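In: sequence first, then the predicted structure, then my questions.
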Amino acid sequence: MPTLYETSRLLASQSYQQWVSTELFSFGWFFTLGVLAIIYVIWLKLVDTNRLSQLLLMGSLSAIGFVIGELALIELFGVAEYKIRPIPFIPPLFIISITKAPVLFMLAQQYSTSWKIYALWAAAGSAVLSFVLFPLYSLIGIFQLHNWSYFYQFIYMFTNGLVARGLLLLVLSLEQGYSFRSGLNQVFGGLQPAAAKPLAMDKNEKTDSEQ
């Protein structure tokens, strides 16, 4: 009886052979890369480089959440089947959730000054991906849903965007608190009490000592 490791290696080999023989260089493969390139070009044109580290942290938090979610939804519950993958990985990277959605959330964060504005931008981006791009991918044959709906996908993506921004604000708050405490330590740490000046000897004591 094959071990779990041997079974996983066999499945990985079969998955790779399928990717090479039917997915690589197909129309859906080129279409996926084309959409991905367009989104990244737009992001590079619009991104505020002065806030790049903050925005990349936002995108990374969102992407991590999507990786965990995709592993659970696809591997454990089988809600979707990706038939064309840019690279032979499962869950498939560079499809929609793990890359395209985080880019939209980064732009939403960049142009938002409040939770309300961010929620509107995140909802609009999630709606475009869930109700426009996902059906288009399904029509082309890039993926197929199983016991899942585009509305569920919208809720899933929108929730990820809210959680990612919440975590980002938490990290920034902790960072600011640490910087404030460090500043206080630098200010008050340099204030050393003045050395006590030795008292002058009593005149009589001085006279006695000189005698």
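Out: Yep, that arrived.

In: all contacts plus neighbour counts: C-alpha atoms, from now on.
Out: Fine.

In: and residue 7, how many residues sit next to it?
Out: Residue crowding around residue 7 was assessed by other Cα atoms under 10 Å; the count is 12.

In: again with residue 11
Out: By other Cα under 10 Å, 12 other residues sit near residue 11.

In: got a list of what it touches?
Out: With contacts defined as Cα atoms under 8 Å, 6 or more residues apart in numbering, residue 11 is in contact with no residue.

In: same thing with residue 138?
Out: Shown here is residue 138, whose contacts under the criterion Cα under 8 Å, 6+ apart are residue 144.

In: which helix or strand contains it?
Out: Element membership for residue 138, per DSSP states H and E: helix 134-140.

In: give me the buried positions along that helix.
Out: When burial is assessed from 16 or more other Cα atoms under 10 Å, helix 134-140 yields the following buried residues: 134, 135, 137.

In: ok, and here's another one to check against it:
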Amino acid sequence: MTDKSPSFEDIRNMHHQVYEMKLDYWLTENLFTFQWWLLLFVLIIPWFIWWRLVDKKRLTPILLFGTLLMILVLMLDDIGVEIHLWSYPYQLVNILPRLLPIDQGIIIVAHMLLYQYFPRWKKFIIANIVMALIFTFIFEPFTVWLGIYKLENWRYVYSFPIYILKAAFIKWLVDTLIKKERK
């Protein structure tokens, strides 16, 4: 007896069933809860703060840094969710598997402000280490406590070097592009 692999149609049908379950869960368990309002707040308010603080003369490189970092963060988050390293019981929008408000709100804004205020590598790395400590050991446990973020096959300490490395990589990339453009 041979096991039959699922067909694309089987997977598509299962995906549709999961979508329907997620939508029902989101409508009954997520929408307009305290966590939902908090996620809305963490998505919108940091951007208002950022707009007031951003150096408008350096807007292009800062936005390039933020956009590239946003793409990287979204990719890493999708991978983590997909391979069950973590999950998000509360979401602002049900159709996205990631925690959009944190990925595209507070984390990106905080990184862009560090990029703006600490242009030199040494201070940038020090500032990112401090921010990584805060996000890893205060912010992440707080979101777990609120039920927004659920660790599955992940530990807080794993996030620490990733916060630093992703920001350093994107800074290096943007700084390299800016130098090439000026030549």
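Out: The structure has been received and is ready for your questions. What you are looking at is a predicted structure, and each value in this text was computed from that prediction instead of being measured.

In: average offset of the helix holding residue 138 of structure 1 relative to structure 2?
Out: Its matched residues in structure 2 lie on average 1.0 Å from helix 134-140 of structure 1 after superposition (mean Cα distance after the TM-score superposition for structure 1).

In: average distance between the following helix or strand past that helix and structure 2?
Out: Proceeding C-terminally, helix 134-140 of structure 1 gives way to strand 143-145 as the next helix or strand, assigned by DSSP H and E. Following superposition, strand 143-145 of structure 1 is found to deviate from structure 2 by 1.1 Å on average (mean Cα distance after the TM-score superposition for structure 1).

In: so where is strand 143-145 of structure 1 in structure 2?
Out: Correspondence between strand 143-145 of structure 1 and structure 2 is established over residues 149-151, with TM-score structural alignment as the criterion.

In: circling back to that earlier point, residue 26 of structure 1: which of the buried residues of helix 134-140 of structure 1 is nearest?
Out: Ranked by distance to residue 26 of structure 1 (Cα to Cα), the buried residues of helix 134-140 of structure 1 are led by residue 137 at 13.3 Å.

In: any idea how far residue 35 of structure 1 is from that closest one?
Out: Residue 137 of structure 1 is 11 Å from residue 35 of structure 1, where distance means Cα to Cα, to the nearest Å.

In: buried residues, the longest helix along structure 2. List them.
Out: Among the elements of structure 2 assigned as helix by DSSP state H, the one spanning the most residues is helix 156-182. With burial defined by 16+ other Cα under 10 Å, the residues of helix 156-182 of structure 2 counted as buried are 159, 160, 163, 164, 166, 167, 168, 170, 171, 174.

In: same thing with stretch 106-124 of structure 2?
Out: 106-116, 118, 124.

In: end-to-end on it?
Out: One end of stretch 106-124 of structure 2 to the other measures 18 Å (Cα to Cα).

In: what residues in structure 1 pair up with that stretch?
Out: For stretch 106-124 of structure 2, the aligned range in structure 1 is residues 100-118, judged by TM-score structural alignment.

In: go on, stretch 41-56 of structure 2?
Out: Taking TM-score structural alignment, stretch 41-56 of structure 2 hits residues 34-49 over in structure 1.

In: strands along structure 2, start to end?
Out: For structure 2, applying DSSP state E gives strands covering 86-87, 150-151.

In: isn't residue 171 of structure 2 right next to residue 65, touching?
Out: Yes. Judged on Cα atoms under 8 Å, residue 171 of structure 2 makes contact with residue 65 at a distance of 6.6 Å.

In: now for those two: what residues contact both?
Out: Residues touching both residue 171 of structure 2 and residue 65 (Cα under 8 Å, 6+ apart): residue 115.

In: and of the buried residues of helix 134-140 of structure 1, the nearest to residue 89 of structure 1?
Out: Within the buried residues of helix 134-140 of structure 1, distances to residue 89 of structure 1 taken as Cα to Cα reach their minimum at residue 137, with 17.8 Å.

In: tell me how far that closest one lies from residue 126 of structure 1.
Out: Using Cα to Cα, one obtains 15 Å as the distance from residue 137 of structure 1 to residue 126 of structure 1.

In: distance check, residue 127 of structure 2 against residue 80 of structure 2.
Out: 25 Å.

In: related to what we said a few turns ago, got the buried residues of stretch 106-124 of structure 2 as TSV, with distance to residue 74 of structure 2 columns?
Out: As requested, these are arranged in TSV below (distance: Cα to Cα, whole Å):
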residue	distance to residue 74 of structure 2
106	13
107	11
108	11
109	14
110	16
111	14
112	16
113	19
114	19
115	19
116	22
118	24
124	22
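
In: now, which of those sits nearest residue 58 of structure 2?
Out: Nearest to residue 58 of structure 2 out of these is residue 116 (Cα to Cα; 8.0 Å).

In: excluding its backbone neighbours, what's nearest the closest one?
Out: Residue nearest to residue 116 of structure 2 in three dimensions, not counting chain neighbours: residue 62, with 6.7 Å by Cα to Cα, 6 or more residues apart in numbering.

In: from residue 123 of structure 2, how far out is the one you found?
Out: In terms of Cα to Cα, residue 62 of structure 2 sits 17 Å off from residue 123 of structure 2.
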